[in-house]
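Asker: Provided below are the primary sequence and the corresponding predicted coordinates.
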Amino acid sequence: MTLFSFRKLSYTKSAAAARRKDEVKESEAGSCLRNKSSSVNREYMEAFRTKSYVEVQTQLLAANTTCGAAAAEEHRLHTTPSHRRLQLCHLLAGADDDQLQYYYSSQPHDHHPLLNEYFLVSLEASKMCESLLKNVLHTRTNYDKNIKCATKGVAGGRGVWSAEQLQRAYAQLQSFSALRNPLSTASQVRFNEVQDGHFALLHRLTSRARKLKRKMKLLRLLRKALGATLAVGCAALALAFTLVAVHCAALCVLASPGVVSLLLGGVRKQQQKGKKQPRRLQRRERVYLQLDAAAKGVYVLINDFGTMSRLVGRVHDETEHNRAMAGLCARKQNDEMVKEVVRGLAAHEAGFSDHLKELEQHIYLCFLNIIRSRRMVLQQIINSAL
């Protein structure tokens, strides 16, 4: 065997050994990664199943099982995803109210009166959102029971209708026209009154926050000016004592170093004291942060209610139009009119469902924004109490 062949053979063996070692390391790393992934997943599940999660889940299950004694249709309504989301929002609001009530009962004297008004307004807004959500669910239920049943199988059809189809259309349209519009309680006048109250509260919050901000700025300027004046006065007094000590040698030897050090120490102490904010300024700053957070929450609430009032008005008008057409058909008892009205309702069925869904989603968004804003203000109050 030549020297070249021996070197080639040794190189091949070393390369094979290195590959086997890399494969062993990769297998160990893979098993370690799988073990770590399983342990991370197990820890995540253990951390997720906390006491609060179990309590909310238990309350939801208990709320869903309370409808067992109701009729089958009522049970179907209470088990829809929309109703479960409504229950979840109600539970979240209840937890937020419990936390707020606990804090107010523990420290009832340490917050601004405008914050009390903000929490009352936000509570009324959340109740209004909950009432609107129930009305939207009732509107969808009435529409599905009557209009969808009347337009079933005849959408866009211009053929011959059977007597059974006409009888069913008459019955469903008459039943729908006799129902009350659930969104009639949420009139535009009520929305305008609520928004006027929100605008008034926002004006009071912002004006009070501006006054506090101006006072804090003025106090800071006064403190800086007072500190500079005291520093200049102490320095001038020290210089005067030094000049007197120069003319009086004995006084300079005995008293001047002590006096100068005393005055300089007073200057340093005043500067260190000036770095710390007084308690009154800190309290004003905390109140300013609380009022600013409340003003932001009211501003978001105004925008949400403005959009929601337009969406409610649109769905309300469409429902009233459908009821009017259904009532006209029920009174006239004209077959051709019934056919044309049913075709029109079938053509606009998808659009009405989309409008209902958009309104429902915006109510959820408004409801959660209220909860988020209240918790933000409450967190500012708790931070100021620490």
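Answerer: Great, that's in hand.

Asker: from here on, just use CA atoms for contacts and neighbour counts.
Answerer: Noted.

Asker: the residue nearest to Ala150 when sequence neighbours are not counted: neighbour count?
Answerer: Nearest residue to Ala150 in three dimensions, chain neighbours excluded: Ala169, at 4.8 Å (C-alpha to C-alpha, 6 or more residues apart in numbering). The local packing of Ala169 (other C-alpha atoms under 10 Å) involves 26 other residues.

Asker: and the comparison structure, right after this:
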Amino acid sequence: MLECVSVRPSTPNTNTSLPTPSHPNSQGNSTEVEEDEEEEESKEDEDASTASPNVSREFHRAVQAHSYNEIRSMIQAPSQVHDLHDEDSHHRYVLSQVLQPDSNSVREALAKSKPSSNLTRLVSTYFDYSETTSDFCLRLHLTILRARNLYEPLSRLLAVLPADGPPLSQAQCDRAYDLFLQFDSQENPFALARLHQLRDSFTHLKGDIQRDLRKCHSRIRMFRHATAGCAVISVAAVAAVAFVAAHAAIGFAAVVAAPLCVPRQKTRNLARLKQLEAAENGTLVVNDINTIDSLVDRLQTAVEADKAFVRFALERGRERHPIQEVLKQLRKNQPVLEHLLGDLEQHIFFCFYSVNKARYALLKEICHHQTL
């Protein structure tokens, strides 16, 4: 706690005699925020050209970080709860451990800020959205576990059947058919896992922050001009003292008053600028959200493809040939699905890591401003 608050795209192979759903593909991006005013104005253009390399470098650095591995260990720790009430309590507990700085630290820091200020509203909104992001990612990780549970019976069957063995026995066909029925009866785990609303929320928040940043830059430029004016007054006052002794008292008063020409608001606005820039950096998590959403979309499509294959066999009863062909197709699709699940899992951990890093940076600026 701070002092102030005590991807590799691929698709399942298909057989010409079976259904062939398609698989969309997309990609997220990222960048860094610069303090310079001119660079701030051209930031959006730079984002498009430098995004992918930045994401890749940050991702590979993150997976080696101690905090990233701590997050992964906490989320992957097995849960012993069984009923819904205990599951919800366990979810809240894990979220409180993984999300840092935690909600209490944030509330304590924000309580010292002016509740009516636009800055407080913006940073408070960011912290709320970042917590919602972490909550969603934690629930999405449970969706990955449900997907693996959905495929586990079929995976066990495929593990004991030879890849290029003799035709299936009737007992093996019956076993596969029963597992097909079980698989087809369960919903696609990724059907409702969408982050569109969360992505839109961050986009709107980023626009609000950028408008406040422009106002803040304008005020700082005004203070710079005022400082230059004060310097002129000071030089004139010193000259008056040196050459017009009769007006020494007036000159002395001007020299004393000169420092007061530099408004104290400049320091506060610089601190405000740092907080806004940290909050804007935090909204870049929308790039991680885009990547996760793309993976979820591909996983939903992959599961639907397997369901289409299974229904193809079910419609033909317990006939050996359709069942054997569908099992062959599922065997080809299995490593692709597991690869996508692994990618999604890694990007969920990375999203937690990015959120925590941004929350720490913003809270640090808030605390620093309060000590001024």
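Answerer: Okay, I see it. Here the structure is a predicted model, which is why all the values come from computation and not from measurement.

Asker: TM-score of the superposed pair?
Answerer: Once superposed, chain against chain, the TM-score is 0.69 (TM-score structural alignment, normalised by the length of the second structure); 290 aligned residues with a C-alpha RMSD of 3.1 Å.

Asker: what does the residue nearest to Ala150 of the first structure align to in the second structure?
Answerer: Matched by TM-score structural alignment, Ala169 of the first structure corresponds to Ala176 in the second structure.

Asker: does that match lie in a helix or a strand, and which?
Answerer: helix 170-185 (DSSP states H and E).

Asker: right, and the helix or strand after that helix?
Answerer: Helix 170-185 of the second structure is succeeded, C-terminally, by helix 196-243 (DSSP H and E).

Asker: chain center to that next one, what's the gap?
Answerer: Distance, stretch centre to chain centre, for helix 196-243 of the second structure: 31 Å (C-alpha atoms, centre = their mean, to the nearest Å).

Asker: ditto for stretch 265-278 of the first structure
Answerer: Its chain's C-alpha centre lies 43 Å from the corresponding centre of stretch 265-278 of the first structure when counted by C-alpha atoms, centre = their mean.

Asker: and for stretch 148-163 of the first structure?
Answerer: The chain centre lies 45 Å from the centre of stretch 148-163 of the first structure; the measure is C-alpha atoms, centre = their mean.

Asker: so which bits of that stretch are buried?
Answerer: For stretch 148-163 of the first structure, burial by neighbour count (16 or more other C-alpha atoms under 10 Å) applies to 148, 150-151, 155.

Asker: re earlier: hmm, Lys148 and the residue nearest to Ala150 of the first structure touching each other?
Answerer: No - in this structure Ala169 of the first structure lies outside contact range of Lys148 using C-alpha atoms under 8 Å: 10.1 Å.

Asker: can you count the residues close to Ala225 of the first structure?
Answerer: Residues near Ala225 of the first structure, counting by other C-alpha under 10 Å: 12.

Asker: what does it correspond to in the second structure?
Answerer: Match for Ala225 of the first structure (TM-score structural alignment): Gly229.

Asker: so who does that match touch?
Answerer: By C-alpha atoms under 8 Å, 6 or more residues apart in numbering, the contact list for Gly229 of the second structure is empty.

Asker: tell me, how many residues neighbour the nearest residue to Ala238 of the first structure once chain neighbours are set aside?
Answerer: What sits nearest to Ala238 of the first structure in space, not counting adjacent residues and going by C-alpha to C-alpha, 6+ apart, is Val260, at 5.7 Å. When neighbours are defined as other C-alpha under 10 Å, Val260 of the first structure has 18 of them.

Asker: perfect, I'm done here.
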